[in-house]
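J.: only the shape, not the letters, is given here:
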């Protein structure tokens, strides 16, 4: 994915999306991935509270690089926004993007196909 092509800004509202369709054989892997994303959100909040932007940037990079591979392009887009905001030390933009990931994770619907 071209990092320069991502146009989602950290404070853009989280758009509504149709359910994400995943192959049934990937169900356990996807469930673990989404749990890790939730843990990453918590870790980013903690790192922000501690002023550790390098940690936030690294976690944003991980989300950016992994989301689309699992079928969650929204996670990748927000990860890029987090990474960019951390690089710029824009705390407001970081928090907005982290909260957008959290909201997405709270409402994403995954359906499985054979």
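T.: On my side now, so go ahead. The shown structure was predicted, so the numbers you read here are calculated from the model rather than taken from an experiment. Residues are numbered from 1 along each chain as shown.
J.: C-alpha from now on. contacts and neighbour counts both.
T.: OK.
J.: mind naming the longest helix for the chain?
T.: When the chain is scanned for its longest helix (criterion: DSSP state H), the result is helix 27-49.
J.: alright, now check it against this:
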């Protein structure tokens, strides 16, 4: 990112990780009542935004969550949410 210095970029990445962590926490706390469409949207959104912030792992997990939600595969969704949580914690 040529328009930002290293400190600004690191701050933006940290804000993104914090925001995504909060979204994930909310989803996991309410997983029994979350609609598959909401899970698909979450996956789709982080699939697009993860790469913008330099987090290819988030992009990959987002794509997997989106796909699992489209197939209404709750076990796969849980697995990918757990893996995403581990990754996000490693960045905090």
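T.: Cool, got the structure. This structure is a prediction, so every number in the text was calculated from the model and none was measured.
J.: overall similarity of the pair, as a TM-score.
T.: Aligned and superposed, the two chains score 0.85 in TM-score terms (TM-score structural alignment, normalised by the length of the second structure); 88 aligned residues with a CA RMSD of 1.7 Å.
J.: about what we covered before: which residues does the longest helix of the first structure contact?
T.: Here helix 27-49 of the first structure makes contact (CA atoms under 8 Å, 6 or more residues apart in numbering) with 53, 55-56, 59, 63, 70, 91, 95, 98, 101-102, 105, 112.
J.: before we move on, what about stretch 49-64 of the second structure?
T.: 12-13, 16, 42-48, 77, 80-81, 83-84, 87.
J.: which SSE is immediately downstream of the longest helix of the first structure?
T.: As assigned by DSSP states H and E, the chain's next helix or strand after helix 27-49 of the first structure is helix 53-66.
J.: give the aligned range of the helix or strand just after that following helix in the second structure.
T.: Under the assignment DSSP H and E, the closest C-terminal helix or strand after helix 53-66 of the first structure is helix 73-87. Residues 56-70 of the second structure are matched to helix 73-87 of the first structure when aligned by TM-score structural alignment.
J.: flag every buried residue along the matching stretch.
T.: 57-69 (16 or more other CA atoms under 10 Å).
J.: quick one: that stretch to chain centroid distance?
T.: 8 Å (CA atoms, centre = their mean, to the nearest Å).
J.: mean shift between it and the first structure?
T.: Taken against the first structure, stretch 56-70 of the second structure registers an average deviation of 0.2 Å after superposition, with mean CA distance after the TM-score superposition for the first structure.
J.: grab the most central residue of the second structure for me.
T.: Centroid-nearest residue in the second structure: residue 46, 4.7 Å away (criterion: CA atoms, centre = their mean).
J.: which position in the first structure aligns with that residue?
T.: In the first structure, residue 46 of the second structure lines up with residue 63, judged by TM-score structural alignment.
J.: any idea how far its match lies from residue 25 of the first structure?
T.: Separation of residue 63 of the first structure from residue 25 of the first structure (CA to CA, to the nearest Å): 22 Å.
J.: all set now, cheers.
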